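Asks: below is the structure, and that's it, no one-letter string:
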């Protein structure tokens, strides 16, 4: 069962143009994500899907593989499918890894293909991590201050997603109940046929309300398996704006590199 990992990477960005080529402690952002993905268990091939020759050239310079995809791709999901088709790949599982997830450990990325290889009934999967109390408190404070980044998820007893939200769910009316808050990690695994079905669907009402593509799957009856992961003491952070770069560099200096 072949697994293709696709890292969508656009040069144009309203908040952070050229973000994939940003230097992060001596390595370009896209190289860091490529290295972490290449080290993940269960991944057979890694490609960067881009629409810009500058990114493709940078990937080639560090020894990675890039594939050119149309500028008309509206999101990473469409770009992942475009890469699959451009490569004429026969991969049965496609892992979509966000190009700005510079601190996502290889074992978190690899958890998704491992679970999907083991259970052929899983159409789509994505990881989540249980927030420790101090992290949850900071997360809630950031949301209260108006920050948009960061997504939470709730799921049933069979680890099937019930809902994803940019707000903090569930609402803790009774904090003493000890119900955990789970942070969603933005990478996805799809069966090839599920990816095609998802891209063919129109954007759904909840997806448009929350700006979360995964809600399109839930609204159209595509189940999403939540994969519980553990960062093993590592910090989770993504680069959404230029101000995030210094924080990521500080984390790497403090905790060390994920891969050599």
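Replies: Arrived safely. Just so we're clear, the structure is a prediction, and the values are computed from it rather than from any experiment. Residues are numbered from 1 along each chain as shown.
Asks: hey, let's count contacts and neighbours off CA atoms from now on
Replies: Noted.
Asks: so what's the residue in the chain sticking out farthest from the centre up against?
Replies: Ranked by distance from the centre of the chain (Cα atoms, centre = their mean), the top residue is residue 176, with 31.5 Å. By Cα atoms under 8 Å, 6 or more residues apart in numbering, the contact list for residue 176 is empty.
Asks: that one in helix, strand or coil?
Replies: helix (DSSP: H, G, I helix; E, B strand; the rest coil).
Asks: also residue 163?
Replies: For residue 163, the assignment made with three-state DSSP gives strand.
Asks: how near is it to residue 169?
Replies: Going from residue 163 to residue 169 by Cα to Cα, to the nearest Å gives 9 Å.
Asks: same question, residue 118
Replies: 29 Å.
Asks: compare these two (neighbour count), which wins?
Replies: Each of residue 118 and residue 169 has its neighbours counted (other Cα atoms under 10 Å); residue 169 has more, 17 against 9.
Asks: tell me where the stretch 101-250 of the chain has strands.
Replies: Assigned by DSSP state E, counting those that start in this stretch, the strands in the stretch 101-250 of the chain fall at 124-130, 152-155, 161-165, 182-184, 187-191, 225-228.
Asks: next, format these as a markdown table and append mean neighbour count and distance to residue 49.
Replies: As requested, the strands of the stretch 101-250 of the chain are exported to a markdown table (neighbours: other Cα atoms under 10 Å; distance: least, Cα to Cα, whole Å):
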| stretch | mean neighbour count | distance to residue 49 |
| --- | --- | --- |
| strand 124-130 | 22 | 20 |
| strand 152-155 | 20 | 27 |
| strand 161-165 | 20 | 26 |
| strand 182-184 | 22 | 23 |
| strand 187-191 | 24 | 15 |
| strand 225-228 | 22 | 25 |
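Asks: want to throw those into CSV with distance to residue 81?
Replies: Shown next, in CSV, are the strands of the stretch 101-250 of the chain (distance: least, Cα to Cα, whole Å):
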stretch, distance to residue 81
strand 124-130, 14
strand 152-155, 25
strand 161-165, 23
strand 182-184, 22
strand 187-191, 10
strand 225-228, 20
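Asks: residue 256: which of these is closest?
Replies: Nearest to residue 256, of all those, is strand 124-130, at 20.9 Å by Cα to Cα.
Asks: before we go on, here's another structure to hold up against the first:
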């Protein structure tokens, strides 16, 4: 059985939302918990995982993580993105894992089966160096993505992939162009990229030394460094199974996520 490590990278100095990991989110029962705690609790429900750690460069996040019982790895404040932070955390822990998962600290609604299927997908496809989940948008989700872009908000990332589910591109724009509207529950050809990554340890260790390309710079998407350096990315299609999913990217997403948690009965 493969040994799996989950790392939750979290930084305080977010450009779009400073202090985001410490934002309070109320569950269906009214209890408020920090974003980083809810992300850690999501990670702890994943089966077949050897270890879960929070990786941060900020003492405030470290203190909060220790308060609710998480293991913390302190990293440099020079990490350019979550993947670099996860790579540094793996090095600090001394390796010894077959697959390393990056569960970004702004995705508390990530169901356990997304990560479990992601790990299984990477294990079953030796050609892939990175695996990441994608969720087919229904009309309502697609409209939410489009509405955010109309108002110059980044509501999510979309993905396109080809034969064998090999990743072709990821964008904060809504791609591909569809040219028509869809019913609220109608499947669409647009896939929402879920911000979780599973890496082979040797690929993760090499990532910080790869050159940063123009597409990663323009989009601000860390996974594009893999594509720009000719690395194979596997997109694993996952199913929502009735669960709503959203990432906390902007302050306005707090109310949206709390409403989703209330509707789904998530505490």
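Replies: Cool, the structure landed. On a predicted model such as this, the values are computed, not experimentally measured, just so you know.
Asks: residue 60 of the second structure falls within a helix, correct?
Replies: Yes: judged by three-state DSSP, residue 60 of the second structure forms part of a helix.
Asks: look up how far residue 12 of the second structure lies from it.
Replies: Remark: distance between residue 60 of the second structure and residue 12 of the second structure (Cα to Cα) = 8 Å.
Asks: the counterpart of residue 241 of the second structure in the first structure: neighbour count?
Replies: Under the alignment defined by TM-score structural alignment, residue 241 of the second structure is paired with residue 232 of the first structure. Look at residue 232 of the first structure: counted by other Cα under 10 Å, it has 9 neighbours.
Asks: tell me how far residue 232 of the first structure lies from residue 6 of the first structure.
Replies: Taking Cα to Cα, one finds residue 232 of the first structure at 25 Å from residue 6 of the first structure.
Asks: next one: residue 216 of the first structure
Replies: Taking Cα to Cα, one finds residue 216 of the first structure at 20 Å from residue 6 of the first structure.
Asks: go on, residue 21 of the first structure?
Replies: On the measure of Cα to Cα, residue 21 of the first structure and residue 6 of the first structure end up 17 Å apart.
Asks: tell me which of the two has more neighbours.
Replies: More crowded of residue 21 of the first structure and residue 6, by other Cα under 10 Å: residue 6, with 29 against 19.
Asks: that one touches residue 82, doesn't it?
Replies: No: taking contacts as Cα atoms under 8 Å, residue 6 of the first structure lies outside contact range of residue 82: 10.1 Å.
Asks: where along the stretch 51-200 of the second structure do the helices fall?
Replies: For the stretch 51-200 of the second structure, the helices defined by DSSP state H, counting those that start in this stretch occupy 59-67, 82-93, 112-124, 139-150.
Asks: could you dump these to a markdown table with distance to residue 161 of the second structure?
Replies: Listed next are the helices of the stretch 51-200 of the second structure as a markdown table, based on distance: least, Cα to Cα, whole Å:
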| stretch | distance to residue 161 of the second structure |
| --- | --- |
| helix 59-67 | 36 |
| helix 82-93 | 21 |
| helix 112-124 | 15 |
| helix 139-150 | 17 |
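Asks: ok, which of the ones you listed comes nearest residue 104 of the second structure?
Replies: Per Cα to Cα, nearest to residue 104 of the second structure of these: helix 82-93, 7.2 Å.
Asks: got the contact list for the most centrally placed residue in the second structure?
Replies: Centroid-nearest residue in the second structure: residue 195, 2.0 Å away (criterion: Cα atoms, centre = their mean). For residue 195 of the second structure, the contact set (Cα under 8 Å, 6+ apart) comprises 103-104, 107, 132-133.
Asks: cool, residue 132 of the second structure as well?
Replies: 118, 193-198, 233-236.
Asks: chain neighbours aside, what residue packs nearest to it?
Replies: The shortest distance from residue 132 of the second structure to any non-neighbouring residue, by Cα to Cα, 6 or more residues apart in numbering, is to residue 197 (4.8 Å).
Asks: quick one: the corresponding residue of the first structure for the one you found from residue 87 of the first structure, how far?
Replies: In the first structure, residue 197 of the second structure lines up with residue 188, judged by TM-score structural alignment. According to Cα to Cα, residue 188 of the first structure and residue 87 of the first structure sit 19 Å apart.
Asks: residue 184 of the first structure too?
Replies: 29 Å.
Asks: and what of residue 200 of the first structure?
Replies: From residue 200 of the first structure over to residue 87 of the first structure the distance is 19 Å, taken as Cα to Cα.
Asks: quick check: residue 180 of the first structure touching residue 131?
Replies: Yes: contact criterion Cα under 8 Å: residue 180 of the first structure and residue 131 qualify, at 7.1 Å.
Asks: residues shared between the contacts of residue 163 and residue 169 of the first structure?
Replies: Joint contacts of residue 163 of the first structure and residue 169 (Cα under 8 Å, 6+ apart) are 153-154.
Asks: count the neighbours of the counterpart of residue 94 of the second structure in the first structure for me.
Replies: Matched across to the first structure, residue 94 of the second structure falls on residue 88, judged by TM-score structural alignment. Residue 88 of the first structure: 9 surrounding residues under other Cα under 10 Å.
Asks: the one 10 residues further on too?
Replies: Around residue 98 of the first structure there are 20 other residues, counting by other Cα under 10 Å.
Asks: so it touches residue 8, yeah?
Replies: Yes: counting by Cα under 8 Å, residue 8 is a contact partner of residue 98 of the first structure at 6.5 Å.
Asks: need the overlap of contacts for these two.
Replies: With Cα under 8 Å, 6+ apart as the test, residue 98 of the first structure and residue 8 both reach residue 76.
Asks: perfect, I'm done here.
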